[in-house]
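1. just a sequence and a predicted model for now, questions to come.
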Amino acid sequence: MSKRDRRRELPPVPEALPVPAVDAHTHLDACGAKTADEVRAVVDRAEAAGIGRVVTVADDIASAQWAVEAAGWDERVYAAVALHPTRTKDFDDADRAVLERLVEQPRVVAVGETGLDYYWDYSPPGPQQEAFRWHIDLAKRSGKALMIHDREAHDDILRILAEEGAPETVVFHCFSGDAEFARACVDAGHVLSFAGTATFRNARALREAAKLVPPDQMLVETDAPFLTPHPFRGQPNEPYCVNYTLRDLAELRGMSLEELVVATTATAERVFHLDQA
C-alpha cells in the first residue's frame, strides 16, 4: 500500500480496553456519519475498542441541531452545542435563540465548543470574545459544562473567564498548553481534555502538561476526524482511536491502563452528568 493510500485508511481497531471509556469530544457528522445507521456503525466500532460513550460536538447552528438529533438515535451518544469561535463574525439573535432552545434538551451535556481562536482569521477577536462571554453565561444558566476551544489565546481565555465568573465546570477541549498553563487551569479547578496531539512525539511541552494533571481533572478525546494519535498521525480518526491515546498517556504518566481509564471515565461521568442525561 502506498503512503498516500495509507493516509486515507482508518487505523486498525485496537484490542478493547479493560473497562469502558468515554470519548469526551468528537464530531460524528464530520466523520461522515450522517444517518442513524452510520452513527450506530461508528459507535459500534468505538464500543468494540472499549469506548462505550461519546460526546458529539457542534461547531455551527446546523451541526448543533444535528448533534441533538443524533444523540436521540443511540443511547451511547451525547451532544454539546455552541457556535465555534471562528464562526462568530455574524452571530445574531436568531442563532442565540436556537442555542437557548437546544441546550435545554436532556441529551445535551455541554455548551461547546466555544472560546477563542487566534490562529485563523475567519472572525475578529472582538466578535469572538463577545460570543464567548455569551456562551459562558449560557453554561451558567443551563448548569451544563462549558467546553472551551482555545487556540493561541490562553491569556484571554483565562482573563475572560475571570471577568465573567467561570461556570462550575469548565473543560479545556484538546488542551494545547504547556505545564505552566496546565497548572494555572488545574489550580482554577478546570478540567483538561487531551486528544491525539498529546501522543505526538514532538509535542514535548504538551506531554509534560499531560503528566501533571490530576486524574479527576482529566478527560480524553479524539476530536475526530482530526488529530489521530501516534502512530497513525495523518490518517482519519474515529472515536475508537481514543483507545490509543489512553494507552499512550497511561505509559507516559506511569499508570496502569485500567487505572487511567477508570479515572477519566469517572471524570466524564461527573463533568457531563451522564447518569442524568
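-> Here it is on my side, so go on.

2. C-alpha from now on. contacts and neighbour counts both.
-> Will do.

3. can you get me a residue count around the closest residue to residue 176 other than its chain neighbours?
-> Computed as C-alpha to C-alpha, 6 or more residues apart in numbering, the closest residue to residue 176 that is not its neighbour in sequence is residue 206, at 6.4 Å. Residues lying near residue 206 (other C-alpha atoms under 10 Å) number 22.

4. ranges for the strands of the stretch 101-250 of the chain?
-> 108-117, 145-151, 170-172, 191-194, 218-220 (DSSP state E, counting those that start in this stretch).

5. export the ones you listed to JSON lines and tack on mean neighbour count?
-> Listed next are the strands of the stretch 101-250 of the chain as JSON lines, based on neighbours: other C-alpha atoms under 10 Å:
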{"stretch": "strand 108-117", "mean neighbour count": "28"}
{"stretch": "strand 145-151", "mean neighbour count": "26"}
{"stretch": "strand 170-172", "mean neighbour count": "25"}
{"stretch": "strand 191-194", "mean neighbour count": "28"}
{"stretch": "strand 218-220", "mean neighbour count": "29"}
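
6. tell me if I'm right that the residue nearest to residue 176 and residue 177 touch.
-> Yes - with contact defined as C-alpha atoms under 8 Å, residue 206 reaches residue 177; the gap is 6.1 Å.

7. ok, back up a step: take the strands of the stretch 101-250 of the chain and write them to CSV, including distance to residue 72.
-> Shown next, in CSV, are those (distance: least, C-alpha to C-alpha, whole Å):
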stretch, distance to residue 72
strand 108-117, 10
strand 145-151, 20
strand 170-172, 23
strand 191-194, 25
strand 218-220, 23
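
8. and here is the other one:
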Amino acid sequence: MPEPLPVPVVDAHTHLDACGATTPALVAEMLDRANAAGVSRVITVADDMAAARWAAEASTWDSRVFAAVAVHPTRTAQFGESEKAELEKLAQGSRVVAIGETGLDYYWDYSPPEAQKAAFRWHIELSKRVGKPLMIHDRDAHDDILQILDEEGAPSTVVFHCFSGDAEFARKCVERGFVLSFAGPVTFRNARALREAAQLVPQDQLLVETDAPFLTPHPYRGRPNEPYCVAYTVRDLATLRCEDVNELSSAVTRNAQRVFDLGDSNGE
C-alpha cells in the first residue's frame, strides 16, 4: 500500500466490476483499501450496456461510489434505439454523475469509424440534455474528437479520461475549457510527450484516475490496478509539476467535486 495522501482524492475513472469488485461486500473491501491510501471516492465507469446497468446499481451500494454510463466507442457497431432509450433512463439516476465513456477509438477495429462518430454525437447530445459531464475516450483520434465537439457544440463540462495527447493537444483542450484526467501512464518515464502535457495543464482543469484494472502506475506497471493506486499517480504528478502534494491533492479533490457535483469531502 502507498503512503496515504495528506488530503483525500477522488479516482475519477475506474471499472470496479472489471477489478473483480462485483458484489456489495467486495466493493466495500476495495473502497476500504482505497480509503487507507487517501482515495475517498470513485467513479465507476461503464463501457457497454451490462456495465452501465451494473454501475448504476453499484453506485447505490456504497456512498463512496458514483457512476458514469455510456457505450464505449469500440462497442457501437450495434447501437440502436433500445440501447439509447435505456441509457437515457440510466443517465437520470441521482448517483450517475457523467455520460461516459464515449468518444472515438481508432486503435481497435471492432466498430466502424462512422458508427463510432454517430454514437459519439448522440452521447454529446445526451450529456447536454441531462446536464451531466461528458467523459471522453480518445485513442488515436485527437483531431476528429475536437472536430465533432466543435461541430456539435461541447457540453458545459468535458473530461478527457486518461488523457493521451501531447502538449500541443493539451493546449487545444485547455483553451476550450476542457478538463484533463491523468492515469498511470503519466508516471511512465518513457512517456515524455504525455509528461510534458501534464505540466502545462492549469491546476483547476486537472483530475486523476486509475482506469483500473488497467494502466497501473510506476513502479508497479504491468500489475493489476485498483483505486488505491491513484495515490502513486498523485505523488508523481506533484513531483513532475513541482507542486506540493497537499496542494495538488486539495486541487484535484475540489475539481472532482465541482466537475461531477459530488458535494463535500464526505460525499454529502
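-> Right, received. Where do you want to start? Keep in mind it's a predicted model, so treat the numbers as computed, not measured.

9. what does the TM-score come to for these two?
-> Counting by TM-score structural alignment, normalised by the length of structure 2, the TM-score of this superposition works out to 0.98. Behind it: 265 aligned residues with a C-alpha RMSD of 0.8 Å.

10. among the strands of the stretch 101-250 of structure 1, which comes closest to residue 13 of structure 1?
-> Closest approach to residue 13 of structure 1 among the strands of the stretch 101-250 of structure 1 (C-alpha to C-alpha): strand 218-220, 17.3 Å.

11. what range in structure 2 matches that closest one?
-> Mapped onto structure 2 using TM-score structural alignment, strand 218-220 of structure 1 covers residues 206-208.

12. do the same with stretch 142-161 of structure 1
-> Going by TM-score structural alignment, stretch 142-161 of structure 1 lines up with residues 130-149 of structure 2.

13. show me where structure 1 has its helices.
-> 3-6, 36-48, 61-71, 93-102, 125-142, 154-164, 179-187, 204-212, 242-253, 257-272 (DSSP state H).

14. of all those helices, which one is nearest residue 16 of structure 1?
-> Taking those one by one with C-alpha to C-alpha, helix 36-48 is closest: 6.1 Å.

15. could you give the separation of the closest one from the chain centroid?
-> Centroid separation for helix 36-48 of structure 1 versus its chain: 18 Å, with C-alpha atoms, centre = their mean, to the nearest Å.

16. what residues in structure 2 pair up with that helix?
-> Against structure 2, helix 36-48 of structure 1 falls on residues 24-36 (TM-score structural alignment).

17. mean per-residue distance, that stretch versus structure 1.
-> In the superposition against structure 1, stretch 24-36 of structure 2 averages 0.4 Å from its aligned positions (mean C-alpha distance after the TM-score superposition for structure 1).

18. for residue 218 of structure 1, find the nearest of the helices of structure 1.
-> Of these, nearest to residue 218 of structure 1 by C-alpha to C-alpha is helix 257-272, at 5.9 Å.

19. return the set of buried residues in that closest one.
-> 257-258, 260-268, 271-272 (16 or more other C-alpha atoms under 10 Å).

20. now the residues you listed in a markdown table, with distance to residue 172 of structure 1?
-> Converted to a markdown table, the buried residues of helix 257-272 of structure 1 look like this (distance: C-alpha to C-alpha, whole Å):
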| residue | distance to residue 172 of structure 1 |
| --- | --- |
| 257 | 23 |
| 258 | 23 |
| 260 | 18 |
| 261 | 19 |
| 262 | 20 |
| 263 | 17 |
| 264 | 14 |
| 265 | 16 |
| 266 | 17 |
| 267 | 13 |
| 268 | 13 |
| 271 | 12 |
| 272 | 13 |
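
21. ok, of those, which one's closest to residue 232 of structure 1?
-> Using C-alpha to C-alpha, the buried residues of helix 257-272 of structure 1 come closest to residue 232 of structure 1 at residue 257, 19.6 Å.

22. quick one on the thing from earlier: mind checking the helices of structure 1 for the one nearest to residue 30 of structure 1?
-> helix 61-71 (9.3 Å).

23. count of neighbours near the closest residue to residue 21 of structure 2 other than its chain neighbours?
-> The shortest distance from residue 21 of structure 2 to any non-neighbouring residue, by C-alpha to C-alpha, 6+ apart, is to residue 27 (4.9 Å). By other C-alpha under 10 Å, 21 other residues sit near residue 27 of structure 2.

24. returning to what we had before: contacts made by the match of stretch 142-161 of structure 1 with the rest, please.
-> 72-73, 91-92, 97-107, 117, 121, 123-124, 127, 155-165, 169, 259-260 (C-alpha atoms under 8 Å, 6 or more residues apart in numbering).

25. quote the end-to-end distance of that stretch.
-> 17 Å (C-alpha to C-alpha, to the nearest Å).

26. and it, how far out from the chain's middle?
-> Per C-alpha atoms, centre = their mean, the centroid offset for stretch 130-149 of structure 2 relative to its chain is 12 Å.

27. for stretch 17-25 of structure 1, same thing?
-> With C-alpha atoms, centre = their mean, you get 13 Å for stretch 17-25 of structure 1.

28. what residues sit buried inside it?
-> The neighbour-count check on stretch 17-25 of structure 1 (16+ other C-alpha under 10 Å) flags 17, 20, 21, 22, 23, 24, 25 as buried.

29. next one: the third one relative to residue 214 of structure 1, how far apart?
-> Going from residue 21 of structure 1 to residue 214 of structure 1 by C-alpha to C-alpha gives 17 Å.

30. surely residue 120 of structure 2 touches residue 73?
-> Yes - contact criterion C-alpha under 8 Å: residue 120 of structure 2 and residue 73 qualify, at 7.4 Å.

31. who's more crowded, these two?
-> residue 73 (31 against 27).

32. aligned against structure 1, show me the partner of the more buried one.
-> Match for residue 73 of structure 2 (TM-score structural alignment): residue 85.

33. so which residue is dead centre in structure 2?
-> residue 13 (3.3 Å; C-alpha atoms, centre = their mean).

34. could you pull up the residues touching the equivalent of that one over in structure 1?
-> Matched by TM-score structural alignment, residue 13 of structure 2 corresponds to residue 25 in structure 1. Taking C-alpha under 8 Å, 6+ apart as the criterion, residue 25 of structure 1 is in contact with 54, 55, 56, 57, 173, 220, 221, 222, 223, 224.
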